[in-house]
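J.: using only what follows, build the 3D model:
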Amino acid sequence: MAGEKRNFDTEAATWDENPARVKLAQDVARAIIGTVKPGPDMDVLDFGCGTGLLTLALQPHVRSVTAVDSSQGMLNVLKNKIRAQKIANVRTRLVDLDQGDALEGTFNLVVSSMTFHHIPDVEVLLERIAGVLTTRGWLAVADLDSDEGKFHDTHEGVFHNGFDRIVMMKYFGNAGFESVRNRTAAMIAKPSLSGEMRTFTIFLMTGKKRV
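T.: As a prediction, this is how the structure comes out:
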């Protein structure tokens, strides 16, 4: 299904020029805020932050955001935004789990948008995320519903053709999360490789780390 790891560094400079990406991040942020209700006492980890579209949407609502990505190019774009906007409560961190890097720190909320389908072993990642969450800390994951492999123009670095929500709920439970819920966070209309317009749905799945 997937080829080698995708090089997001080459796409970083123009990433935000796609209005659908910007809208998706806004929709996901709105769904997270409505579900988790993040507050000023929360430290957040954004896993697979990219250029920080979700990071910066959540930043005004929380104490701090640690923005993590495996692409230095993406993080550089976010760093420029942080400097330009004089944001004090966001820091970036290069973490590549495939290279043996570890998730570190302690967080009240971990968020991730459109990253899980690029992760070969989602269950291992969920266990690692649980390890950096406080007791009763929140996890909020937004990703594609099962898409028959028709969402991406290239399957480079794509390890899952979306996810079945019931299976993902089971993964959450196995990793130590309870009160697991899901909702549709966003919809994206885009042409398939054959040229026909298709609508893809993005779910938001949330859960609390068990005591």
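
J.: please make it C-alpha for all contacts and neighbour counts, starting now.
T.: OK.

J.: in this structure, which strand is the longest?
T.: strand 177-191 (DSSP state E).

J.: which other residues reach that one?
T.: Under the contact criterion C-alpha atoms under 8 Å, 6 or more residues apart in numbering, strand 177-191 has outside partners 20, 24, 27-28, 31, 142, 165, 169, 172-173, 197-210.

J.: for comparison, sequence B:
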Amino acid sequence: MEAKVFDQMAKQYDTEDRIQLANRILDKLKPSLLNAKDSTLLDFGCGTGLLGLPLASDYKQVFLSDDSMSMLDVANFKIKSQGKKNAKTMSISELADNKSFLVDHILLSLVLLHIPDTKSILTFLLDHLKSSGKLFIVDFIKNEKVSHPKIHNGFHLNELEKTLQSVGYKSVSSQIILEEKKVFMNEDATLFLLIAEK
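T.: Presented below is the predicted three-dimensional model:
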């Protein structure tokens, strides 16, 4: 979906349902992020920071990046109001312009389904990972009941793993982490966590 759609949603984005889902994702994600105190994290497609901001306490520095400036405005407000000294926002274009910007971890949560060219975004993110850095993808398993012209209807894990390996990631592993009701275009959905190392 285009940034302007998310711009319009930004101020009403943090619904109780979205906050609860983010918390359930965090519970499943955190065991994979042990010993990250000296590491840096990029939350790519961060929205209002529902995942990236709570993770700031686990990292040395967290960068929140999104295509929607309105989402980043909300994230900036939260950073200030919560006194998060080690969190900062950056636009996707800032990220694209800074080839030397590298982080230890990149989080892509419920974002990949919105990006038409999966291969090119995974390559783009690989270029912003340090050597042995890790990409964490949380998204939906393919669901044939979902049909929308602007999004993928989820992913087959084996296909996504092959795509990651084809662009240069290694040691790719994945697991099912959640079964949720009515969260994917009002359909029940299965969520996975995929971890790929550079």
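
J.: mind checking the longest helix of structure 1?
T.: helix 19-36 (DSSP state H).

J.: in structure 2, what residues pair with the helix or strand immediately after that one in the chain?
T.: Proceeding C-terminally, helix 19-36 of structure 1 gives way to strand 43-47 as the next helix or strand, assigned by DSSP states H and E. Under TM-score structural alignment, the match for strand 43-47 of structure 1 in structure 2 covers residues 40-44.

J.: other residues contacting the matching stretch?
T.: Counting by C-alpha under 8 Å, 6+ apart, stretch 40-44 of structure 2 makes contact with 49, 51-52, 59-66, 103-109, 111, all of which sit outside it.

J.: so Tyr13 of structure 2 makes contact with Thr48?
T.: Yes - using C-alpha atoms under 8 Å, Tyr13 of structure 2 is in contact with Thr48, at 7.5 Å.

J.: and those two? which has more neighbours close in?
T.: For Tyr13 of structure 2 against Thr48, the residue with the higher neighbour count under other C-alpha atoms under 10 Å is Thr48, and the figures read 25 against 18.

J.: if I look at the more buried one, how far off is Ser68 of structure 2?
T.: Using C-alpha to C-alpha, to the nearest Å, one gets 10 Å for the distance from Thr48 of structure 2 to Ser68 of structure 2.

J.: now Leu113 of structure 2
T.: From Leu113 of structure 2 across to Ser68 of structure 2, the span is 16 Å (C-alpha to C-alpha).

J.: same drill for those two, tell me which one is more crowded.
T.: Looking at Leu113 of structure 2 and Ser68 with other C-alpha under 10 Å, you find the greater number of neighbours at Ser68, namely 23 against 19.
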